[in-house]
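*Asks:* Let me see the structure of the following:
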Amino acid sequence: MYAGKPHKLIPNTLDREFEVEHPNQWWVSDITYIKTCEGFLFVAVVMDFYARNIIG
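*Replies:* Just a heads-up that it's a prediction; the model follows:
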């Protein structure tokens, strides 16, 4: 259950414009978790939108 409010509201500057002209112009990220028998593993990914490569 989510029990809080966001600290800050950030405007959506990407605004679904997924065509990028230069590298390192837009980086996007995501985080998820995987339940294991020893607990949870957290996975975070950073992608450069220009080449669609995972950079971190």
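
*Asks:* from here on, contacts and neighbour counts on C-alpha atoms
*Replies:* Will do.

*Asks:* residues touching residue 32, list them.
*Replies:* Shown in contact with residue 32 (CA atoms under 8 Å, 6 or more residues apart in numbering): 42-44.

*Asks:* And the residue nearest the centre of this protein?
*Replies:* For the chain, the residue sitting closest to the mean C-alpha position, by CA atoms, centre = their mean, is residue 29 at 1.8 Å.

*Asks:* To compare against the first, here's the next sequence to fold:
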Amino acid sequence: MNYGVYGARKVHAQLHREGHQIARCTIERLMRITELAGVSKRKGPKTTVPGPVRDRPADLVQRAFTASGPDQRWVADITYIRTFSGWVYAAFVTDVSPAAS
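*Replies:* Prediction:
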């Protein structure tokens, strides 16, 4: 059973295992004619598409992510987590002050 997800490569391999001699290009052509297509892995969200330089905010900390005390500098990040029901977005905001000794 392929549950309707096999592409031409997997169909070709399965038919070959069953003893049928058929070229993969023939399978590709027949699948194209009958409008059959395998299921592709979904790609994740496109996360690194920078805007034009003129539209970016200024780097106010000059990439210096340190601070001598609390509440002086905060940083943020976002990550994408794939789940069975779709994508979940998690955002984090952190104070960069040094840890207490």
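
*Asks:* quick one: TM-score?
*Replies:* The TM-score (TM-score structural alignment, normalised by the length of structure 1) is 0.67; 51 aligned residues with a CA RMSD of 2.5 Å.

*Asks:* just to revisit the earlier point, how do the contacts of residue 32 of structure 1 look in structure 2, which are kept?
*Replies:* Contacts conserved in structure 2 for the contacts of residue 32 of structure 1, counting by both residues aligned by TM-score structural alignment, their matches' CA atoms under 8 Å: 42-44.

*Asks:* Output the residues you listed in TSV, with neighbour count and secondary structure appended to each entry.
*Replies:* Conversion of these to TSV gives the following (neighbours: other CA atoms under 10 Å; DSSP: H, G, I helix; E, B strand; the rest coil):
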residue	neighbour count	secondary structure
42	9	strand
43	10	strand
44	10	strand
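
*Asks:* Now that we have those residues, can you turn them into CSV and tack on distance to residue 15 of structure 1?
*Replies:* Written out in CSV, the entries for these read as follows (distance: CA to CA, whole Å):
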residue, distance to residue 15 of structure 1
42, 27
43, 25
44, 22
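
*Asks:* Identify, from the residues you listed, the entry nearest to residue 2 of structure 1.
*Replies:* residue 42 (18.2 Å; CA to CA).
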